[in-house]
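>>> Need coordinates for the following:
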Amino acid sequence: DAGARDVRLISRDLPAPSPLAAEILSARPYTFLDDAPLEERRTQAVLNRRWTDPQSTDDLGALDAEAIQAVRDEAWPAPTGIDEMHEALMSLACITDAEAQANPHWCDWLNALADSGRASRLQINTEQSLWLALERLTCVQAIYPHATLLPPLEALPGFDEAWEPDAAVLEVIRARLSAFAPLPLQAIAEPLGLPAARVTQALADLEREGYVLRGRFSPGATQEEWCERHLLARIHRYTVKRLRREIEPGALQ
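Below is the predicted model of the structure:
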């Protein structure tokens, strides 16, 4: 009631300010008739675009597809030999057959590591198997206690501590998400042959730690996606750089 000077404020948690609120929060340089530099005008144009362009609220979190692909390529290991293949196997916790076959020389290097006793292949069901480094043996076996290990190996001293199954799932998903761009739940669970509910619980734990973030990050995504926060920050930086390039002033002719 304006006449009675009675104002009621209602708080709402939103993904971004409304266009009106944005104008107030980041008043354009010419609002106060100052001589703001060109860089400031460009920065405001990039920021404002994020909430004026989307067709719906679902689009507010969408990032550039090229930026996502660039970070995906950068995050995925690119070993050049057997020793680097072993390091990649350690960092990912485990590698599926499909992932090995999709990368040149990986199958040969993994077989060489198995022959030297540094890696093995865990048959988790009739159709799926996972490659793992010897140092990850007890962790991965805690998730699949009845899986067959070929060739059979014994854990190394210092790497033979017992793992709780839930802690092992958390560790494996943490390791694998460090090498992927945004992924939906199904794409995280299926390669590991794990139930969606079990993976959802692990992702929720990682979210509470601040390790992963959820949202619809890929353009056109219809499912909720999960992404490691440092990779997501890099994708966001690349997206902003692209937006800045689009509004960069042309050379004077």
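>>> Only C-alpha atoms from now on, for both contacts and neighbour counts.
OK.
>>> for the strand or helix carrying A167, packing partners?
For A167, the host element (DSSP states H and E) is helix 165-177. Packed against helix 165-177 by the contact rule (3 or more CA pairs under 8 Å, 6 or more residues apart in numbering; DSSP states H and E) you find helix 82-92, helix 137-143, helix 196-209.
>>> before we go on, could you also do this sequence so I can check it against the first one:
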Amino acid sequence: MDDSVIYPQDLQYWRTLPAYTGLSKPPQADAATQTSPRHDGARTPPTGDVPDTWPATKPAPTVKRPPTLEVLNDGVEARFSIGEDVFVTVGCFKGMPLVNVRRFYRPCPGKDVWKPGKQGLALAPEQWLALKRNMSSVSSVLLACGFSAKHTSYNGNGSTFLPSRFDLGNQRYAVVELFRGEAVVSLREFFRPKADQGKLLPSKKGLNLSTQQWDALEEQADKIDAVLKTVLEQKSLTSKVLKK
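Coordinates of the predicted model:
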């Protein structure tokens, strides 16, 4: 008889040994500890390094954002969201009515407190009205600028699009241009350098609006007008005004 071959009668003999007696199915690993069971069928007690139950994980805190429209300062100021932490605030600053387009930030990430940042431009009522009058033209040029940006990325050549500037008054402009390969509307204050009064250069005061932010601003224009009219009349904002 060959010793390297396991014969059926040997298997029958091994199954009668104490290690296999009483087992109706092959031993399974313990689901909690992922360890093999003992031969007598008893569960291996957990060690000090492996707890019986793992502590429940805490859900990640949700970041609160301001609502799309928020009434502030006893109903004489309203704030409109146009996306990506950029807001249009309509109200009075030092007694002057303004339409302030500005990027906000949260100084304390754990608190729902928002403050205006440095990027932005405050428009007087007549400057806002000039911007609104030009909105249709700005949108048309912005569409062409976006097409130029996509066309440039496809053929690899430089863009031939030239920035288009819309005068809002008092050296403030809405400029449609390409910025880092994207079409934007730049609301910006310009200045004339002392060395060359013939030049008009952009200053750091202002911000760039993406196509989506500009569309949101244009969509909210009528409501901004209604709030501005109420502020000029020194009245409190009502739900009727905000629904216009």
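>>> May I have the TM-score of the superposed chains?
Once superposed, the chains reach a TM-score of 0.22 (TM-score structural alignment, normalised by the length of structure 2), with 103 aligned residues with a CA RMSD of 6.7 Å.
>>> picking up where we left off before, from the contact counts, what lies against the following helix or strand past the helix holding A167 of structure 1?
Using DSSP H and E, the helix or strand that follows helix 165-177 of structure 1 in sequence is strand 183-184. Judged by 3+ CA pairs under 8 Å, 6+ apart, strand 183-184 of structure 1 is in contact with strand 225-228.
>>> Tell me the buried residues in the helix or strand following the strand it packs on?
The helix or strand immediately downstream of strand 225-228 of structure 1 is helix 229-246, counting by DSSP H and E. By neighbour count on 16 or more other CA atoms under 10 Å, the buried set for helix 229-246 of structure 1 is R229, L231, L232, I235, H236, Y238, T239, V240, R242, L243, R244.
>>> can you pull out the helices in structure 2?
8-14, 125-133, 135-155, 211-219, 221-232, 239-242 (DSSP state H).
>>> returning to what we had before: could you export the helices and strands packed on helix 165-177 of structure 1 to TSV, including columns for distance to W109 of structure 1 and mean neighbour count?
TSV is the format used below for these (distance: least, CA to CA, whole Å; neighbours: other CA atoms under 10 Å):
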stretch	distance to W109 of structure 1	mean neighbour count
helix 82-92	5	18
helix 137-143	18	21
helix 196-209	29	16
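>>> Can you add distance to R49 of structure 1 and give these back as TSV?
Output for those, formatted as TSV (distance: least, CA to CA, whole Å):
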stretch	distance to R49 of structure 1
helix 82-92	37
helix 137-143	45
helix 196-209	28
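>>> Of those helices, which is nearest L25 of structure 1?
Taking CA to CA as the criterion, helix 196-209 is the member of those that comes nearest to L25 of structure 1, at 29.6 Å.
>>> Kindly tell me how buried Y154 of structure 2 is, as a neighbour count.
Counted with other CA atoms under 10 Å, residues neighbouring Y154 of structure 2 total 9.
>>> That one and V184 of structure 2, how far apart?
19 Å (CA to CA, to the nearest Å).
>>> Could I get the contacting residues of the residue nearest to L121 of structure 2 when sequence neighbours are not counted?
Among residues not flanking L121 of structure 2 along the chain, G206 sits closest, at 4.8 Å (CA to CA, 6 or more residues apart in numbering). Counting by CA atoms under 8 Å, 6 or more residues apart in numbering, G206 of structure 2 makes contact with Q119, G120, L121, S186, L187, R188, E189.
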